[in-house]
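Colleague: got a predicted structure plus its sequence, pasted below:
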Amino acid sequence: MKKTVTALIGLSLLVSCGNKNQAPLFADVALADEKQTSDWLAYGRTHNERRYSPATDINTNNVADLKVDWFIELPNDVGLVSTPLVVNGVMYFTGTMNIIRAVDATNGSLIWEYDPKVVEEVKGKRKIGWAHSRGISFYEGRIFAATWDGRLIAIDAGTGAEIWSVRTYDMERSLYITGAPKAFKGKVLIGNGGTENGPTRGWVTAYEADTGEEAWKFYIVPGNPADGFENAAMEMAAETWTGDWWKHGGGGNAWHGFTYDAELDMLYIGTGNGSPWNQKIRSPGGGDNLFLSCIVALNPDTGEYVWHYQTTPGDTWDYTSNMDIILADLNIEGEERKAILHAPKNGFFYVIDRKTGKLISAEPYVETTWASHIDMKTGRPVEVEGSRYEDGPADITPSPWGAHNWQAMSYNPQTGLVYIPTHHLSTNFSDEGIDLENWQAREFTGGLGVRRKFSDKQPREYSASLQAWDPVKQEVAWYLPQETFWNAGTLTTAGNLVFQGRSDGKFLAYEASTGEILWEFDAGLGISAPPITYTINGRQYISLLVGFGGGFAGLGADAAELGWSYGIHSRRLISFSLEGSAEMAALPPPYFPEPLNDPNFTINDEMAARGAIVYTSCGVCHGSGLIAGGMAPDLRASALVLNKEAFSSIVRDGILAGRGMPGQPEITERELEDLRHYVRQRAMETSTSDRTGSTNNPRKEVESH
């Protein structure tokens, strides 16, 4: 059954237990229930964030019979990376520009649509960030959503009416939100991203779920000691920093990785990298730089510090710990341990006691050239000499893309395995030629404080894999090499299955115990979002959003090689079942934009050189080297660039803000013209050349500093 959301506004559905337009008041007990199969109530299905369902209707014996049950065309959406929720027969999901939709989970009929009007909020303002979101949260009959521009909003789950909205940071800051809020114990937690965009000091804030009033705030790194410290944790953390770190912000932004432990009544947050990346700038005398790259346990009622475990002390490689924090009970050497399972960017898989924060075990799950191992006596990595590029350029594995990024991993308590979307890449780090003493980031211009480029020698012939990891034995159980990079998160079930979508558009089911491929579906477009499952009226569904997105979609030539060009392939929400019979038209084949050749445009090389500098902040969406990967249009092929007035109305005035292109009101006439000359120069340079790059490795990683 096909539904187009733009044609269904106004339809309604009763979702309550007898009360019209009132959603069930599920709270922490329901959100922690691992036994139910009807709903998907939280980002990771339950508070435990396992992405595991005990449903067995779809299993290894019949998964090959999966077919499309219903689908929705999403023609106005771009990158889709989020996890839908299912509550009492209603599916909720977020699309481009943070528009929230509620649909009937059995047929896709639209119930309501909520538009937070991000376009109006950012109009005329300098803004950075992304037009996508990884998800939403449900709690006591409300949907909680965060917007790209920094608002946290509560929505009535039954009607779609806004209940309250709060601004979580000043619009003059170069911050953004792409993560899902975490609702728990009457509160909603949210952080933000933007470490690379300016001098930022990371924090998380908890708001009262009923009113939106601020309950508490926890800063991740200390501020200027002269201003005093907010609490004892910040005073302790300050002892691990040197120099005038507060002038650089420090970083640590928590943009993903929030878990509430309903059993222990503990909140865990994963923290980010330093601002800037290079520790020699932000903390020139070294130090651990707490609480960068940590799991921090907090009191959920007050936000007070309880314990921390730091995965990468003194991070200088963008090794965030913002990845999944999964809760599991493991039998280790005959003892039941309440554990955290964590696979951050740095390449080591951690099993941590979630009561105390003490390390239980840690082993590398990919190649790790920055550290040889984790010292079990101290819990600290044993770093390889020269890995901090202190003696010159250094090839470091994993790369800043991480051994594992935000793409969700899942844990199956039946097989005892964790299923990780894994990356195998190496990056060359260097700060040669950078004035380390005087370097300073500014709002909206930012910087890393380090040069990076793709290493000549890579750890493997393939850049990604799906890996089944045994957290008790701390070893790989099975793995499958993948030819394409940036594949989506996983789902696992009691049917002995693992599901994953890939950036090449394939959606697959694997036998969870062996990795054997049991079913494959061609979605016709790269998949970046993780699947979910739920059961209604005896029918088990597998659902996911299809729409190439996330950081790799803005990379450039290698993402472009996939052919998911902007505006060509309609995004979709697809639900499968064993009983499915929907007919879904095929999407167009991969498309590769051809740069326009305009002999009437005379290129000025000097202006183009200046335009290349202006373009630096554009490349994260439009692609490094002006080769777009699918997140945004390929400007080399755009006729609008040839029209000075039209180009100005888009770049400066923001007339296409609704498509994710906010205006840049501060840009000058000269900069606009320089930018046009750079675009035309690159179009001419690439118009007759063959497509370069390889989906096997994203080798066009731009050198940045």
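Modeller: That came in fine, so what should we check first?
Colleague: switch to C-alpha atoms for all contacts and neighbour counts from now on
Modeller: Noted.
Colleague: which parts of this structure are helices?
Modeller: Secondary structure of the chain, counting by DSSP state H: helices at 28-31, 118-122, 232-238, 279-282, 557-560, 605-614, 619-622, 644-651, 669-686.
Colleague: single out the most deeply packed of the ones you listed.
Modeller: Using mean count of other CA atoms under 10 Å, the stretch among the helices of the chain with the greatest mean number of neighbours is helix 557-560 (a mean of 29).
Colleague: quick one: residue 32 and residue 47 touch, right?
Modeller: Yes - counting by CA atoms under 8 Å, residue 32 does reach residue 47; the two are 5.0 Å apart.
Colleague: re earlier: make TSV out of the helices of the chain and add distance to residue 195.
Modeller: Output for the helices of the chain, formatted as TSV (distance: least, CA to CA, whole Å):
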stretch	distance to residue 195
helix 28-31	31
helix 118-122	20
helix 232-238	19
helix 279-282	12
helix 557-560	24
helix 605-614	20
helix 619-622	14
helix 644-651	24
helix 669-686	25
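Colleague: got another, please set it beside the one above:
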Amino acid sequence: MKHMYLALSTLLIAGGVSAQTITEDDIRQATRGIDTQAIIANAGETRNWLNYGLDYAETRHSKLDSIDTSNVSELGLAWSHDMQSRRGVEATPIVVDGIMYVTASWSVVHALDAVTGEELWVYDPEVPREYAHKGCCDVVNRGVALYEGAVFVGAYDGMLHAIDAATGERLWVTDTIENREMSYTITGAPRVIDGRVIIGNGGAEFGVRGYVSAYDATSGEMDWRWYVVPGDPAKPYEDASMEAAAETWDPSAEYWKAGGGGTIWDAMAYDPDLNLLYVGTGNGSPWNRHLRSPGGGDNLYLASIVALDPATGEYQWHYQNTPGDTWDYTSTQHIILADLTIDGAERKVLMQAPKNGFFYVIDRTNGAFISAEPFVEVTWATGYDENGRPIEAEGARSKTEPWETIPSAYGAHNWHPMSFNPETGLVYIPAQGVPLVQSTDPAWELNSHKPMSTMSGVGWNLGYLFNAVAPEATPFGHLLAWDPVAQKEVWRAEYVSPWNGGTLTTAGGLVFQGTADGRFMAYDAATGEVLWQTPVGSGVVAAPATWEHEGEQYVTIAVGWGGVYGMMQRATDKVGPGRVYTFKVGGKSAPPDTVSTERLELVSGVPYDPDHVGDGLAIYVSNCLFCHGVPGVNNGGAVPNLGYSAPEVLTNAKDIVLDGAMVQGGMPAFADKLSEDDLQKVIAFVQGTADAIRPK
């Protein structure tokens, strides 16, 4: 199905007093002129939201100020729209002249009248539902790109689609995955620069080689591809950057057979004056450097910021945040470009707060290190030296002892976008802590399903065991206002949970953020005072956008709980459905009904052999853990926790687990991985765990 339907009939404006008609010609007129120069020009007034991070600098700072500290308390709901989504929603909408494009889970694109919320068309890229297990972190998508009348979306199954912005008809589709035997995905939003659609892939957990690619916006033909890590040294290297990178890897473990990792699955920014594209690279494959590159080495270009020529993909320079990454400290988190006065001189910088817990200020002209300071507690390193290398803590790379790495692999800041307000001089970071203890997995083998090897049954290649001993840290989440020049915290707002949404800041002196506990909030950007909040029916992970139409300012947030943490945990009694909420001063629409998913009673009464509990644990860890969590301990997020199942779920487990009865919801069939005997052992572990923790 190329598109689901087109509904360009008369659309009622809220209140029903008047009506407007959006025609295909209206949409073509609004979208056909959106190109590189239009995106650059829009940064001057930010009336529209034309790029994933608003502008090419990815500041997420709007110059609109009709909504400000004096009237934000008067915000009301203008409209909401049900996206028919039951998994994570991570998209920031693109908005131009009252037309909105936003994605739901499974990479489904919704075109909406941005003033009324009425649907114009829906495009379903028809991602095969059995593809869900090929990604680490939910069937999510962070948004689209808009360029010269076309909408571009990277689908979860790695296909890049071009769609007619006016009709929702497919223009072309191309496969970004060079090896379909590997588990590559796309979850990030494309960027378009001078007629080239640029997109990276996910999959470093699964044993792939990372790369970023550019495609002709008109034809879909690939223009260039840059690889993150070197390939097989028996073959010619693609370019000089790969030859240089190979010197930093130990070939004794044949790292190229595990792909090496480094996938570029999110962060990109562009400086049109310097003509440089900046990309953030991911973790190694496997995570554990002792297994990936046993002789050590920096393992370029993992966990790095890399500058490329956007026309050719040619490497320009790099800065490596985490040399020899062994903790899943990706540098795929948001990159922001700004001009800052540092030590009395104006510097062209880029800023990043990646997973490893340090806030970086880097010279974006040449990659020179300026500063790095921890913005949360950090135990893997004590700081950075004058050359920009971390000073690692003793024991941070232990081969034998469990290590409670802080931050954990969930990151001190994950993909949730931060924002920068040049008026306050502050960066607003969704900071967090999720405790984990990791230790080397002595049984790990590449692409080998071994009970107790974490998620190895669905293709993960980590080389680590987790929480062999209990973590001592406690989870946290907060909104952090950070001074990037002084490299210090200015204020923070505490939350009840990690995994809060991305941020937006405005010239009205505001910061907007959605929260894990189901609120959408506005703060005074200078002081952190809470000025407004409203319930939105589910936890929020996406970042908001603001835009103007016919002189009126609106604020929009896409809501839908999920992601790698959100699959297992939640901080509300509600999960889903995925919705788009749009607010304006004086909005009076009634909020939609919400769906409660109360935590159920622990499962009981399912017969099992107690002798099978231990074996069931090992099978569960290697196949189920990172989706369903620990039975009865995690409370279940976008994916149910089996410890709170109805007994019928366990007694009918063969239909679900082996025969694929729930494939359409993203639950894979395990008939080729598990036997009926294995399944009975898993059931014993689930029911046995529930019985063990049940209050007496």
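Modeller: Structure's in. What do you need? If you're wondering where the values come from, they're calculated on a predicted model, not measured in any experiment.
Colleague: ok, back up a step: which one, of the helices of the first structure, ends up nearest to residue 213 of the first structure?
Modeller: helix 28-31 (20.0 Å; CA to CA).
Colleague: which ones are touching residue 318 of the first structure?
Modeller: 272-274, 277, 400 (CA atoms under 8 Å, 6 or more residues apart in numbering).
Colleague: which one (most neighbours) among these?
Modeller: residue 274 (36 neighbours; other CA atoms under 10 Å).
Colleague: that one reaches residue 246, doesn't it?
Modeller: No - taking CA under 8 Å as the definition, residue 274 of the first structure is not a contact partner of residue 246, at 11.4 Å.
Colleague: please enumerate the shared neighbours of residue 32 and residue 47 of the first structure.
Modeller: Common contacts of residue 32 of the first structure and residue 47 (CA under 8 Å, 6+ apart): residue 262.
Colleague: quick one, which of those two is more surrounded?
Modeller: More neighbours surround residue 47 than the other of residue 32 of the first structure and residue 47, with 28 against 20 (other CA under 10 Å).
Colleague: where's the most centrally placed residue in the second structure relative to residue 432 of the second structure, distance?
Modeller: Nearest to the centroid of the C-alpha atoms of the second structure, with distances taken as CA atoms, centre = their mean, sits residue 415, at 4.3 Å. Per CA to CA, to the nearest Å, residue 415 of the second structure is found 12 Å from residue 432 of the second structure.
Colleague: how about the counterpart of residue 52 of the first structure in the second structure, what does it touch?
Modeller: Aligned against the second structure by TM-score structural alignment, residue 52 of the first structure finds its counterpart in residue 61. By CA under 8 Å, 6+ apart, the contact list for residue 61 of the second structure reads 54, 419-421, 504-507.
Colleague: now distance to residue 212 of the second structure too, for those residues, in a markdown table please.
Modeller: As requested, those are exported to a markdown table (distance: CA to CA, whole Å):
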| residue | distance to residue 212 of the second structure |
| --- | --- |
| 54 | 21 |
| 419 | 24 |
| 420 | 26 |
| 421 | 29 |
| 504 | 27 |
| 505 | 29 |
| 506 | 31 |
| 507 | 34 |
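Colleague: list the ones among these that fall in strands.
Modeller: Per DSSP state E, strands hold the following members of those: 419-421, 504-506.
Colleague: translate residue 466 of the second structure into the numbering of the first structure.
Modeller: Match for residue 466 of the second structure (TM-score structural alignment): residue 452.
Colleague: so that match sits right up against residue 430, yeah?
Modeller: Yes - counting by CA under 8 Å, residue 452 of the first structure does reach residue 430; the two are 6.3 Å apart.
Colleague: in stretch 181-189 of the second structure, what's buried?
Modeller: 182-189 (16 or more other CA atoms under 10 Å).
Colleague: how distant is that stretch from the center of its chain?
Modeller: The chain centre lies 12 Å from the centre of stretch 181-189 of the second structure; the measure is CA atoms, centre = their mean, to the nearest Å.
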